[in-house]
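[1] quick one: sequence plus predicted model below, questions after.
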Amino acid sequence: MYSACLRVRVWRKRRQDNGATPDDITRTPPVYPCSRSSRLQQLMRGDEGYLLALAYSTQRGYGRNHPFAGEIRSGYVELEIVPEELGFAVNVGEMLMTECEMVNGFVDPADEPPHFTRGYGLVFGMSERKAMAMALVDRALQAPEYGEHAVGPAQDEEFVLAHADNVEAAGFVSHLKLPHYVDFQAELELLKRLQREQKNG
């Protein structure tokens, strides 16, 4: 939509590939604060409902976002592996993905001209809503880079990323239905002791 217009000197802070290998959160657990590659991987794996709620919060004044959908697109990407014994790439299939780039409110830094900022979302399947939500949360998490004060949960990196994994969240909540006899007995004994102490003065 707005992408063609925005190629005209409104981006100052360009994302450049410095050649560094991106973090792999499946091999190395994230450490906060995260690199951008680690942050985007965690958001991509995050629960859609969770991301949607955080993205919505940024629109209601808790994240300094006033976005425009710069580009939303979906399509199939080829999936390749490079087996060690062959030494060259082999196509093993294709995967449907959805990508979104959100154009957000501009910033006016002292040392460079005013310019727009942006957030990025890339998700598996045909899921425009999740890609848009991810892009909004990605931009909210860039607050420190732009010298913005964190005013909402969507701007707290550790809070957002540590709670985005729905498999971990579902497992942790579901385990509460299992018996917790020892824990309950310990708390019950403590409660009885406190009641006795209060009664006896």
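    All right, it came through fine. Values in this document were obtained by computation on a predicted structure and should not be read as measured data.
[2] only C-alpha atoms from now on, for both contacts and neighbour counts.
    OK.
[3] neighbours around the residue lying closest to residue 59 once chain neighbours are set aside, how many?
    Excluding its sequence neighbours, the residue lying closest to residue 59 (C-alpha to C-alpha, 6 or more residues apart in numbering) is residue 65, at 6.0 Å. Neighbours of residue 65 under the rule other C-alpha atoms under 10 Å: 23.
[4] same question, residue 48
    Neighbours of residue 48 using other C-alpha under 10 Å come to 21.
[5] the residue nearest to residue 59 reaches residue 104, doesn't it?
    Yes. The pair residue 65 and residue 104 passes the contact test of C-alpha atoms under 8 Å, sitting 6.1 Å apart.
[6] what do the two both touch?
    Shared contacts of residue 65 and residue 104 (C-alpha atoms under 8 Å, 6 or more residues apart in numbering): residue 139.
[7] which residue is nearest the middle of the chain?
    Nearest to the mean C-alpha position of the chain, counting by C-alpha atoms, centre = their mean, stands residue 43 at 3.0 Å.
[8] which strand or helix spans that residue?
    Using DSSP states H and E, residue 43 sits within helix 36-45.
[9] show me how far that helix is from its chain's centre.
    6 Å (C-alpha atoms, centre = their mean, to the nearest Å).
[10] likewise stretch 40-49?
    For stretch 40-49, the distance to the chain centre is 5 Å (C-alpha atoms, centre = their mean).
[11] another structure for you, compare them:
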Amino acid sequence: IEAEAPDDTPAPDLTRSPLELPASRALRLQALARGDEGFLLSLAYSTQRGYGRTHAFVGELRIGMVEVQAELPELGFAVPIGEIELTECESVNQFKGSRTEPPQFTRGYGLVMGQGERKALSMSLVDRALRWRELGEDFTGAPAQDEEFVLSHCDNIQATGFLEHIKLPHYVDFQAELELVRRLRAETMQEAAE
């Protein structure tokens, strides 16, 4: 199984700075953890059906309570402030190798708040699909491999807001399109008459 590369780089905080592409794996995992379960489920299912070249096995799936700590600069140490339930999934995927990596099993990772096995597993499959470049694989055009598509569309709050705004009046937009359609129809009818 692929060895985990040590990385002491502080992870960027998606809540404090906008998403920039290409994104680091740490930033992608944050976006996926915040993403809509149904969207991730659909993408994960597509990878299992052949879009994204992954066929995963559950390596580890666990649910448990973790302590939340707050770092208090005045005290100089962390203070426990409560506990939250998390679901963590590590998937193991067959990998035939590439120009840069030998054949091996690779991993995908998912971590979600609460008891959410389906979302954690879905997240791990999408994470693995998004790692194609890192592993030297070819891009197959699969939606789950397209970082911009996945990360730009997994945020259900943003998606809901954009769709809900359609219910608001769009008088100016509609009037402009109505005038365009009328003009195009008039031109078409005039050409047909000639």
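    Alright, I've got the coordinates. Quick caveat, the model's predicted, so the values are computed rather than measured.
[12] just give the nearest non-adjacent residue to the residue nearest to the centre of the first structure, would you?
    Distances taken as C-alpha to C-alpha, 6+ apart put residue 134 closest to residue 43 of the first structure, at 6.3 Å, once the chain neighbours are dropped.
[13] please pull up the equivalent of the residue nearest to residue 59 of the first structure in the second structure.
    Taking TM-score structural alignment, the alignment pairs residue 65 of the first structure with residue 54 from the second structure.
[14] wait, isn't that match in contact with residue 91?
    No. Shown here, residue 54 of the second structure and residue 91 do not form a contact pair, counting by C-alpha under 8 Å, at 10.4 Å.
[15] in the second structure, which spans are helices?
    Ranges of helices in the second structure, per DSSP state H, are 25-34, 37-48, 117-130, 147-153, 156-164, 171-193.
[16] would you list those helices in TSV and tack on distance to residue 1 of the second structure?
    Formatted as TSV, these follow (distance: least, C-alpha to C-alpha, whole Å):
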stretch	distance to residue 1 of the second structure
helix 25-34	19
helix 37-48	20
helix 117-130	14
helix 147-153	24
helix 156-164	34
helix 171-193	55
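[17] alignment lookup: residue 164 of the second structure to the first structure.
    So residue 164 of the second structure corresponds to residue 174, using TM-score structural alignment.
[18] re earlier: and the gap between the residue nearest to residue 59 of the first structure and residue 44 of the first structure?
    With distances taken as C-alpha to C-alpha, to the nearest Å, residue 65 of the first structure is found 20 Å from residue 44 of the first structure.
[19] swap in residue 111 of the first structure?
    Per C-alpha to C-alpha, residue 111 of the first structure is found 33 Å from residue 44 of the first structure.
[20] with residue 20 of the first structure instead?
    Applying C-alpha to C-alpha, one obtains 20 Å for the distance of residue 20 of the first structure from residue 44 of the first structure.
[21] between these two, which has more neighbouring residues?
    Each of residue 20 of the first structure and residue 44 has its neighbours counted (other C-alpha under 10 Å); residue 44 has more, 21 against 6.
[22] the second structure: which residue goes with that one?
    Counting by TM-score structural alignment, residue 44 of the first structure lines up with residue 33 in the second structure.
[23] ok, and the closest non-adjacent residue to that match?
    Leaving aside its sequence neighbours, residue 33 of the second structure sits nearest to residue 112 (C-alpha to C-alpha, 6+ apart; 5.6 Å).
[24] the aligned residue in the first structure for the one you found: neighbour count?
    Aligned counterpart of residue 112 of the second structure in the first structure: residue 123 (TM-score structural alignment). By other C-alpha under 10 Å, the residues close to residue 123 of the first structure number 25.
[25] once aligned to the first structure, how far is the longest strand seen in the second structure on average?
    When the second structure is parsed with DSSP state E, its longest strand is strand 77-95. Mean deviation of strand 77-95 of the second structure relative to the first structure after superposition (mean C-alpha distance after the TM-score superposition for the first structure): 0.7 Å.
[26] list the buried residues for that strand?
    The neighbour-count check on strand 77-95 of the second structure (16 or more other C-alpha atoms under 10 Å) flags 86-95 as buried.
[27] next: stretch 32-52 of the second structure.
    Applying a neighbour-count criterion of 16+ other C-alpha under 10 Å, one finds 32-37, 39-41, 43-47, 51-52 buried in stretch 32-52 of the second structure.
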